[in-house]
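[1] Just a sequence and a predicted model for now, questions to come.
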Amino acid sequence: MDILAGMKLEKLDKSLVDANEALAGKIVGIYFSAHWCGPCRNFTPVLKDFYEEVQDDFEIVFASSDQSESDLKNYMEECHGNWYYIPFGNDAEEKLSTKYDVSTIPTLIFLKPDGTEVTRYGRKDVEVGRKNPKEIVAKCLK
């Protein structure tokens, strides 16, 4: 993914990893969300459960719309999975939001390992397919 190429992604344990390395060979979900968003707070635990089922083949990159780094980290600690996030203040979030025309949150966009968009409606797919997350990820590879 060009926008994230060469960038360091972070996890709550403060570990940093090169985006290309972290996402190589995986289906990627770009998750646009924020702690202040009620629908986001309802969906995030559902996404966490989904992620725990498919994390070997699937990775999430959280693109936060939070207003502060502490809000972002508090939200991550409260209910997110152990997935990557774009460090606060990095313009990659805005670039991704523009590229994928994100106008509302929560939005979850699925990308193939080569960066090709699979769907902009990943949230719906996750909510509908809660019982079989592996099937959803397998469809993304086709």
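    Received, thanks. The model shown is predicted, which means the values in this text are computed figures rather than measured ones. Numbering: from 1, shown residues only.

[2] drop to CA atoms for contacts and neighbour counts, all remaining ones
    Fine.

[3] I'd say residue 1 and residue 115 touch.
    Yes: at 5.1 Å, residue 1 counts as touching residue 115 under the criterion of CA atoms under 8 Å.

[4] in what helix or strand does residue 89 lie?
    Secondary structure assigned from DSSP states H and E places residue 89 in neither a helix nor a strand.

[5] Distance of it relative to residue 68?
    For residue 89, the distance to residue 68 (CA to CA, to the nearest Å) stands at 9 Å.

[6] try residue 104
    19 Å.

[7] now residue 96, nearest residue through space, not along the chain?
    Distance criterion CA to CA, 6 or more residues apart in numbering; nearest residue to residue 96, sequence neighbours excluded, is residue 3 at 7.1 Å.

[8] Give me the neighbour count for that neighbour.
    When neighbours are counted by other CA atoms under 10 Å, residue 3 registers 13.

[9] And for residue 36?
    As a burial measure, residue 36 scores 14 neighbours (other CA under 10 Å).

[10] Also residue 90?
    Quick note: residue 90 (other CA under 10 Å) scores 11 neighbours.

[11] again with residue 86
    Neighbouring residues of residue 86 were enumerated by other CA under 10 Å; the total is 20.

[12] Please apply the same query to residue 53.
    14.

[13] Provide a list of residues in contact with the spatially closest residue to it that is not a sequence neighbour.
    Leaving aside its chain neighbours, residue 53 sits nearest to residue 133 (6.5 Å; criterion: CA to CA, 6+ apart). If a contact means CA atoms under 8 Å, 6 or more residues apart in numbering, then residue 133 has 50, 53, 54, 126 as its contacts.

[14] got another, please set it beside the one above:
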Amino acid sequence: MLQILKRLLFVIIAVEQNPVSQQSVFPNRKMSSVPGGVAAAAAAGARSKASFLFPEGALRDGSGTVVPSSSLRGKSVGLYFSDSMCPMCTAFDPVMRKFREDNQGKVELVFVSSDRNEAMFEAHSQQLPGFLAVRYEDPLRESLKERYRVWCGWESSKFGRDRRSGVPGIVVVREDGEEIRFLATEHERAAALAQWAFEDPAFLFGPPMQANLNAQAGLSSSEQGEASQADKPDKGTEL
């Protein structure tokens, strides 16, 4: 009996150490030829790429050079919807240039054009030095307008009238496209920029809804932390 047990133990150890033996002994077990760590890293990379708002090749700088989407990481990103034929936009463009200069390295503005044609887009881009822009011919330019419901009046024949704002308008987003805060610059002008708390981690990584509520309530950073703690259940009451 003891000899039988020893022989059985030997077989089990040999099978566990040899993947080929495992497949022959356990034909229904699915074997992976990719190490677990490599597979996990590949899956994480795929999720990261899929979750980014701007696919590679969609962004360009003022000179027309394609800019990698990764350049936005670590910055608070605002989509700037504007049209060079809109008097309010041309008056507001200098305000946005100054805002970007004053907060360089902390915020990034991405110009989403409502210009009538590519030539007008190029001329408008020259009035926004340092801004990134969605390429005029990229379908993403129009899908962003539909997603965040911000477009110029002349575009209503294309997108309809169910918009929440005309131009100029700003939508602060996370890198995955989740909206953090809408800035109603069409009506509030420069005063709306005070609601862009770009140094608040919630405007980069936090839940978008909470960031919106904090901004609307005008909570300070310390008050936001207290509010967050208050929302957590007491450990003694957890089920």
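    Structure's in. What do you need? Note that this is a predicted model, so its numbers are computed, not measured.

[15] that older thread, the more surrounded of residue 104 and residue 68 of structure 1?
    Relative neighbour count places residue 68 above the other of residue 104 of structure 1 and residue 68, with 12 against 9, counting by other CA under 10 Å.

[16] The counterpart of the more buried one in structure 2 and residue 21 of structure 2, how far apart?
    Per TM-score structural alignment, the equivalent position to residue 68 of structure 1 in structure 2 is residue 117. Distance of residue 117 of structure 2 to residue 21 of structure 2, given as CA to CA: 66 Å.

[17] repeat for residue 129 of structure 2
    Taking CA to CA, one finds residue 129 of structure 2 at 65 Å from residue 21 of structure 2.

[18] do residue 55 of structure 2 as well
    The gap separating residue 55 of structure 2 from residue 21 of structure 2 is 44 Å, by CA to CA.

[19] which stretches of structure 2 form strands?
    59-60, 76-82, 107-113, 132-134, 169-173, 179-183 (DSSP state E).

[20] what's the closest of the ones you listed to residue 144 of structure 2?
    With CA to CA, the closest approach to residue 144 of structure 2 among those belongs to strand 107-113: 7.9 Å.

[21] quick one: that closest one to structure 1 mean distance?
    After superposition onto structure 1, strand 107-113 of structure 2 sits on average 0.7 Å from its aligned residues (mean CA distance after the TM-score superposition for structure 1).

[22] what does that strand contact?
    With contact meaning CA under 8 Å, 6+ apart, strand 107-113 of structure 2 is reached by 72, 75-83, 100, 121, 125, 131-134, 136, 141, 144, 198.

[23] hmm, back to that, and the buried ones among the contacts of residue 133 of structure 1, selectable in PyMOL?
    Applied in PyMOL, the following selects the buried portion of the contacts of residue 133 of structure 1 according to 16 or more other CA atoms under 10 Å:
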select buried, resi 50+54+126
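
[24] residues contacting the residue most central in space within structure 2?
    Residue closest to the average C-alpha location in structure 2 (CA atoms, centre = their mean): residue 175, at 1.9 Å. Residues near residue 175 of structure 2 by CA under 8 Å, 6+ apart: 51, 52, 53, 72, 73, 77, 204.

[25] out of these, which is most surrounded?
    Most crowded among those, counting by other CA under 10 Å, is residue 77 at 24 neighbours.

[26] Can you find the partner of it in structure 1?
    Checking TM-score structural alignment: residue 77 of structure 2 goes with residue 28.

[27] roughly how far apart are that match and residue 68 of structure 1?
    Distance of residue 28 of structure 1 to residue 68 of structure 1, computed by CA to CA: 25 Å.

[28] One more: residue 10 of structure 1?
    Noted for residue 10 of structure 1: a distance of 16 Å to residue 68 of structure 1, by CA to CA.

[29] repeat for residue 33 of structure 1
    The value you get for residue 33 of structure 1 to residue 68 of structure 1, if CA to CA is used, is 13 Å.

[30] any common contacting residues for these two?
    Common neighbours of residue 33 of structure 1 and residue 68 (CA under 8 Å, 6+ apart) do not exist.

[31] So which residues of structure 1 form helices?
    19-23, 38-54, 69-79, 92-99, 122-128, 133-140 (DSSP state H).

[32] Redo these as TSV? Include distance to residue 60 of structure 1.
    Shown next, in TSV, are these (distance: least, CA to CA, whole Å):
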stretch	distance to residue 60 of structure 1
helix 19-23	9
helix 38-54	8
helix 69-79	12
helix 92-99	13
helix 122-128	11
helix 133-140	12
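
[33] What number of neighbouring residues does the counterpart of residue 92 of structure 2 in structure 1 come out with?
    In structure 1, the residue paired with residue 92 of structure 2 according to TM-score structural alignment is residue 43. Applying other CA under 10 Å, we find 17 residues neighbouring residue 43 of structure 1.

[34] what do you get for residue 8 of structure 1?
    Neighbour count for residue 8 of structure 1, taken as other CA under 10 Å: 18.
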